[in-house]
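Chemist: please work out how this folds:
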Amino acid sequence: MHSVSLHAIPDIPEIKPGDELPKILGDAIEACGLSLKDGDVLTSAHKIFSKAEGRIVNLTTVTPSQDAKRYGEELNKDPRKVEVILQESRRVVRHFKRPTQHEGTIICEHKLGFISANAAVDESNSGQDQTLILLPEDPDTSARHMQAALSKRFNVRIGFAITDTFGRPWRLGQVNVAVGLSGIPATIKEQGNTDAHGRVLNVTEPAFADELAAASGLVISKAGQTPVVLFRGLSWNFTESSAQNLIRSQKEDMFR
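Modeler: As a prediction, this is how the structure comes out:
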């Protein structure tokens, strides 16, 4: 019987700008009695990368634009936060505030192409009041550096994914999705294969990286300081990859 194991890596310290993240993660893996094997995959919440890379904004340094003030008034949001969201965005896709909401919602296309609430700008686990955390400038590059460093330290070939928490159209709640990849495929193309009854598959293409990201949410928590998860027992082929390959082309957008 095929099985996959998930291990949340404990005791990862609070990360500060400039921290040597590969050493911190490698030390944490060894400290809990684990090592890495060929074929392992690690996922990590983006915030430890964002903190290490200094992707933190202090709201006291932000001057809101007129657009930010307008959205802030309509949505009951701090216009300084809105200004940061706009700076991280290519465009505002939708914005709305329902009567039952204390604070409205602004859906944006991030500069990296991801569609999400607040352009992935977040206040949780920022480490101090009046601060916001942004996505890494280039999550794929961040993932590649980490994958290379850990592969060298443990003398193995592994995959690495950086994740963030997104909502889904027409579904409640949030799940983790991949925003940066190294080594692991974004999707697995099943087109041309057959199902259990011999029927040819024409469109089946599991979002492998997002499946991993979502599964990591089963063993981590916002308050647990366990942002890194080790997967063992997966079947995958090492490949040059990018989370950009998970973004659907705008010409295929059926809701515009």
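Chemist: CA only for contacts and neighbour counts going forward, please
Modeler: Noted.
Chemist: L134 is in contact with G54, isn't it?
Modeler: No - L134 lies out of contact with G54 (C-alpha atoms under 8 Å); the separation is 9.1 Å.
Chemist: who's more crowded, the two?
Modeler: Counted by other C-alpha atoms under 10 Å, L134 and G54 do not tie: L134 has more neighbours, with 23 against 17.
Chemist: now for the more buried one: which residues touch it?
Modeler: For L134, the contact set (C-alpha atoms under 8 Å, 6 or more residues apart in numbering) comprises S50, R55, I56, V57, A120, V121, D122.
Chemist: distance check, the first one against S3.
Modeler: Between S50 and S3 the distance, using C-alpha to C-alpha, to the nearest Å, works out to 33 Å.
Chemist: now do stretch 155-162: everything it contacts.
Modeler: If you take C-alpha under 8 Å, 6+ apart as the criterion, stretch 155-162 is touched by 36-46, 139-140, 143-144, 146-147, 151, 178-184, 209, 213, 238.
Chemist: quick one more, to check against the first:
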Amino acid sequence: MSERSRLEAWAPDGLPEVRAGDDLAALVLAALDEGRDLADGDVVSVTSKIVSKAEGRTRIGDREAAIDEETVRVVARRGPTRIVRNRLGLTMAAAGVDASNVAVGSIVLLPLDPDGSARTLRREIRRRTGLNVGVIVTDTSGRAWREGQTDIAIGAAGVRVAEDFAGHTDAHGNPLVVTLPAVADELAGAAELVQGKLAARPVAVLRGRADLVLPIGQDGPGAASLVRPDGADLFGWGAREAVVRALAGDAADLVPFGEPAPTVELAAALDRLPDGVDRTAVAAVCFAHGWRIEDWEGTIDGA
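Modeler: Now for the predicted structure:
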């Protein structure tokens, strides 16, 4: 028989409403037949919602005020919708503040430390069952350029969150340069398929990728390692916001534009401006490329 690659995913019913102070590990294991449904090398996926509820991150109050509290920087705004970079470094709508699957009038904030929450759950499952499993904490996120949402891993412990194939070659001998599958996010998406949004199944088990589960005592870098540093992303500002920020030229807004562009790249951008454009437009283009107009003019004068 030829060798096959197989991934299994299932989500148990029966998890009760999670409240602040609940023993999350006990609830998860109870839903998994006291751990008898688990095996070494499995990955346990839990939604951030139940982690937040257990950790007391639910409150009664104004959603907009909570978004303000969780926001580090507004990336883009379209009407009432805000896409922000939150305190975890995640760029998402409404900073991850959610008002679904919670009592009317209440809101849920993301866990304070999703990677830490995953480490705690992994440790407790190991202590109570003797099993070595990986754990991911998931949340729903939109994607640029595509409609709809999918679940991603915002916390992880004992799981390789990415597989680096750079330096390898494919079956045709072509070198792989920047191939880095975010496997923790792929596992989160698979878990969401069996959990569903309205089925009250916030826990899932994934089996078949034991190669991604780290040895006991090794938790790995966590899902935080998948977050690009501010300025390392090509889309640090929304399209409209980038124009306004560049024209304003506030030094505090410079980082999301990234590292200063090479002089040849900036020169090419300036060449696209119409003849006779004023100094304000030139300064904005320089700013968007990580330069101050004074430094650029100095470079030209010194050439």
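Chemist: just want to know which of S50 and S3 of structure 1 has more residues nearby.
Modeler: Using other C-alpha under 10 Å, the more surrounded residue of S50 of structure 1 and S3 is S50, with 22 against 7.
Chemist: measure that one to F238 of structure 1 for me?
Modeler: Per C-alpha to C-alpha, S50 of structure 1 is found 26 Å from F238 of structure 1.
Chemist: check A31 of structure 1 too.
Modeler: Plainly put, A31 of structure 1 is 27 Å away from F238 of structure 1 if you go by C-alpha to C-alpha.
Chemist: then I115 of structure 1?
Modeler: 27 Å.
Chemist: counterpart of V159 of structure 2 over in structure 1?
Modeler: Alignment note (TM-score structural alignment): V159 of structure 2 maps to I184 of structure 1.
Chemist: same question, L112 of structure 2
Modeler: In structure 1, the residue matched to L112 of structure 2 (TM-score structural alignment) is E137.
Chemist: and that match, how many neighbours?
Modeler: 16.
Chemist: tell me the SS of it?
Modeler: coil (DSSP: H, G, I helix; E, B strand; the rest coil).
Chemist: got the contact list for it?
Modeler: Taking C-alpha under 8 Å, 6+ apart as the test, what E137 of structure 1 contacts is R55.
Chemist: ok, D98 of structure 2 next?
Modeler: If you count contacts by C-alpha under 8 Å, 6+ apart, D98 of structure 2 has them with I107, V108, L109.
Chemist: part of a strand, is the first one?
Modeler: Yes - inclusion of I107 of structure 2 in a strand is indicated when three-state DSSP is applied.
Chemist: these two touch, right, it and G96?
Modeler: No - in this structure, I107 of structure 2 is not within contact of G96 by C-alpha under 8 Å, at 10.4 Å.
Chemist: between the two, which one's more packed in?
Modeler: Comparing I107 of structure 2 with G96 by other C-alpha under 10 Å, the one with more neighbours is G96, at 26 against 20.
Chemist: the more buried one matches what in structure 1?
Modeler: Matched across to structure 1, G96 of structure 2 falls on A120, judged by TM-score structural alignment.
Chemist: try P221 of structure 2
Modeler: Per TM-score structural alignment, the equivalent position to P221 of structure 2 in structure 1 is S241.
Chemist: give me the neighbour count for its match.
Modeler: If you count neighbours by other C-alpha under 10 Å, S241 of structure 1 ends up with 19.
Chemist: not counting sequence-adjacent ones, nearest residue to A95 of structure 2?
Modeler: Distances taken as C-alpha to C-alpha, 6 or more residues apart in numbering place N86 nearest to A95 of structure 2, at 5.3 Å, with adjacent residues excluded.
Chemist: revised request: answer the last question for P175 of structure 2.
Modeler: Spatial nearest neighbour of P175 of structure 2, excluding adjacent residues (C-alpha to C-alpha, 6+ apart): T169 at 4.3 Å.
Chemist: what sits against N193 of structure 1?
Modeler: Neighbour list for N193 of structure 1: V200, L201 [criterion: C-alpha under 8 Å, 6+ apart].
Chemist: what separation do you get for it and A207 of structure 1?
Modeler: Distance from N193 of structure 1 to A207 of structure 1, counting by C-alpha to C-alpha: 16 Å.
Chemist: could you do D27 of structure 1 as well?
Modeler: For D27 of structure 1 relative to A207 of structure 1 (C-alpha to C-alpha), the value is 31 Å.
Chemist: again, but for M254 of structure 1
Modeler: To A207 of structure 1, M254 of structure 1 is 19 Å away according to C-alpha to C-alpha.
Chemist: same question for Q66 of structure 1.
Modeler: Distance, Q66 of structure 1 to A207 of structure 1, by C-alpha to C-alpha: 39 Å.
Chemist: just L86 of structure 1 next, same as before
Modeler: Using C-alpha to C-alpha, one obtains 29 Å as the distance from L86 of structure 1 to A207 of structure 1.
Chemist: and if you look at S242 of structure 1?
Modeler: Using C-alpha to C-alpha, S242 of structure 1 is found at 12 Å from A207 of structure 1.
Chemist: I appreciate the help and will end here.
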